[in-house]
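**Q** Fold the following, please.
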Amino acid sequence: MKPLWTALTAAGLATLVALPASADVTLRYAHVGAEGEGQTRFAEELAKRIEERTDGRVTIEVFPNSQLGNLSEMLDAVRIGAIQMAHHDFSSLDRFYEDVAVFNAPYAYRGMDHAMKATAPGSPVLDEINEKLIENAGIRIVGNFYRGARHLTARYPVYSPADMAGKKFRGVPIQLWSTMLEGMGAIPTPVEISEIMPALMTGLVEGQENPLNNIIARKMYEANKYLMLTGHMESVLAVFVNEDAWEGIPDEDRAIMEEVLKEVGQESLDWYRDSEADEIAFLKEQGVTVIDEAAGLKLDEFREAVRAKVAEDYPAWADYLKRIDEVQ
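**A** Predicted structure coming up:
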């Protein structure tokens, strides 16, 4: 079945984008998350609270699990206004402005709280890059939320980048993931999230990397029995909107939406804190071997190798990363 947005007529698109300020507003919100993932919980909670607090003036219809198309299709649909809202990794927007991917840079943050502050509207670096996105693509980042630290899983134990040399590991189909996996020593193999389990089960790839919640929701532990707590990315996702649709929402309701976006985004930190230990325990119950520094994981080697590769492939990010580090 074709994604819904591809079937919309030009006239229909014009109607979707030019939302009248005097009328109630309905926004389509798409994402690739599956049932049981934190990102699915975020979108549902956001939609519920915005409808309640605007007394029904703003309704958000959530379409999870790539219902409206894969990542590339979803991004194009937001750009033209067929979908008004979505969320995904910041780096997915680099097709419109390359430097937005800096917010996904591996080992860029001191921890989850720092990551959220540095990537929220109001952060000087985010606001600067947001202007470029609006100018280039008519897309605005309006919020963020925490999905969890990303870790490696594999069919065999990994202790250092040397153990990944010559092995194919799945990466998000974005250049930064290829850079990161090359830094880890692996052969990057882009695979859409909807196809990740077949790739793992058939051995097309030896492993992958994702937050714990996603590893569990998609049952990746059935194919990968080793979990390496590399924590190489603080996975903060960007919530973004079509700019024309955003400007078509009355000021009062837009302000309510901004308040709710910030509120639920901050709550996502607590969701992760509350669930991390239970998620690791669950994976152990499924027969997964967890490898951390105490078990011989060489985090310093991963950190140094990945940072060096990022500096090589993205030399223009040096100033951005410095300014991100300065966010308190």
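**Q** Every contact and neighbour count from this point should use C-alpha atoms.
**A** OK.
**Q** Setting aside sequence neighbours, what's the nearest residue to the residue most central in space within the chain?
**A** Note on the chain: the residue nearest the mean C-alpha position is Asp89, at 2.7 Å, using CA atoms, centre = their mean. The shortest distance from Asp89 to any non-neighbouring residue, by CA to CA, 6 or more residues apart in numbering, is to Leu237 (4.7 Å).
**Q** do the same with Asn213
**A** Glu37 (5.9 Å).
**Q** Contacts only, for the one you found.
**A** Asn213, Asn214, Ala217 (CA atoms under 8 Å, 6 or more residues apart in numbering).
**Q** thinking again about what came up before, burial of the residue nearest to Asp89, as a residue count?
**A** The criterion is other CA atoms under 10 Å. On that basis, Leu237 has 24 neighbouring residues.
**Q** and for comparison, fold this next one:
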Amino acid sequence: MKTKLLAILAATTAIATTAQAEEVIFAHGANPGNPRYVAAEKWAEVFAECTGGNHSVNVAPSAMMGNDVEMLTSATAGVIQISANSQGAMSQIVPEIGLLGLPFLFEDLPAAWKVLDGEVGEMLDARAQDSGLKILGFWDNGIRNITHVSKNVSEPSDLAGMKIRTPPDQMTVDIFEALGAAPAPLAWSELPTALQSGVFDGQENPLTNIYSAKLHEITPYVTMTGHKYESTPVVAGLAWWSGLDEETQTCAIEATAEAGELQREMSQEGDQTLKPKMEEEGATFADANRDAYIEATASVYDKYAADFPELVAALKEAAGQ
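**A** So this is what the prediction gives:
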């Protein structure tokens, strides 16, 4: 009897341990309503179904597991398994990924997706794996525009001395320094408070992020600069990834692709439909002098072409420049 009881206890412990090990934490920094938030929920649903219920997914949104840099660190350490992260944070680990944000590189979102889904994306994944991360795919973080607390910025000269928040991304800092602004990086989760307190005059983001975070209520002047693109790399800790069987890895890739289609569709739809909604809520829109902005940021290409000549040339060619 004692032997049988011990066997039952051992089996129960093993089941509990297995259940705990099979929980997947998917962390990101977006709030409800954001395409990234919706896609993460979709990812959890698709992955759990694909694995036959052998894995449960705990989605941790709204920077519950820290900012993007902290989430990447947690993924490499095995604290979390997956993060829908940011291009800026990833560029601190894989500098080449920052080149996707060269000013005015992509004409529109589909042009960017085509590049990411090809050889460029594969190269970035290989570099990420060297640093303990596996890129499962690229979701979208939009083509970005500038919001200001008190004016539109149609000309580059309108940015002179502007205190503007950027993500932790050297490319974005370089762009706004070239434009004569005073950029400073800050975590996304801290941005609304910083804008409300007057630390910054404005910020830059795609319309979907601006609207979902209600930033247009704080900085109601929106200038459609379209100055750069940013992706949302979906990354897994390489140690966790390497321990999965091939079938489960396939499920993760397929879940990323399926949820990514939804996320990209929402991002593109937001760019096309949010302007009238934001205007109804008090936002004032203006177009930018695109040619003037392109000329003012040409020096950014010179800087990065000196460090990554072949990749910058390849990206320009792939983007049709």
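**Q** Give me the TM-score for this pair.
**A** Once superposed, chain against chain, the TM-score is 0.87 (TM-score structural alignment, normalised by the length of structure 2); 302 aligned residues with a CA RMSD of 2.2 Å.
**Q** before we move on, the earlier item: looking for the alignment partner of the residue nearest to the centre of structure 1 in structure 2.
**A** Asp89 of structure 1 maps onto Ser86 in structure 2 when the alignment is built from TM-score structural alignment.
**Q** Check the contact between that match and Ser231; I expect there is one.
**A** Yes: if you go by CA atoms under 8 Å, Ser86 of structure 2 and Ser231 touch, sitting 6.7 Å apart.
**Q** where do the contact lists of those two overlap?
**A** Here Ser86 of structure 2 and Ser231 have Asn141 as joint contacts, going by CA under 8 Å, 6+ apart.
**Q** Map the residue nearest to Asn213 of structure 1 across to structure 2 for me.
**A** Using TM-score structural alignment, the partner of Glu37 of structure 1 in structure 2 is Asn34.
**Q** just His114 of structure 1 next, same as before
**A** Matched by TM-score structural alignment, His114 of structure 1 corresponds to Ala111 in structure 2.
**Q** which residues sit in contact with that match?
**A** By CA under 8 Å, 6+ apart, the contact set of Ala111 of structure 2 is Ala319.
**Q** Quickly find the element holding it.
**A** Assessed by DSSP states H and E, Ala111 of structure 2 sits inside helix 109-116.
**Q** Mind reading off the mean deviation between that helix and structure 1?
**A** Overlaying structure 1 shows helix 109-116 of structure 2 at a mean distance of 1.4 Å from the equivalent residues (mean CA distance after the TM-score superposition for structure 1).
**Q** Give me the residues contacting the helix or strand following that helix.
**A** Next helix or strand after helix 109-116 of structure 2 toward the C-terminus (DSSP H and E): helix 119-129. Residues outside helix 119-129 of structure 2 that contact it (CA under 8 Å, 6+ apart) are Ile93, Val94, Glu96, Ile97, Val115, Lys134, Ile135, Gly137, Phe138, Leu238.
**Q** Would you check that Ala77 of structure 2 makes contact with Leu238?
**A** No: look at Ala77 of structure 2 against Leu238 with CA under 8 Å: they stay out of range, at 9.3 Å.
**Q** more neighbours, the two?
**A** More crowded of Ala77 of structure 2 and Leu238, by other CA under 10 Å: Leu238, with 22 against 15.
**Q** For Glu261 of structure 2, see how far away the match of Asp89 of structure 1 is.
**A** To Glu261 of structure 2, Ser86 of structure 2 is 18 Å away according to CA to CA, to the nearest Å.
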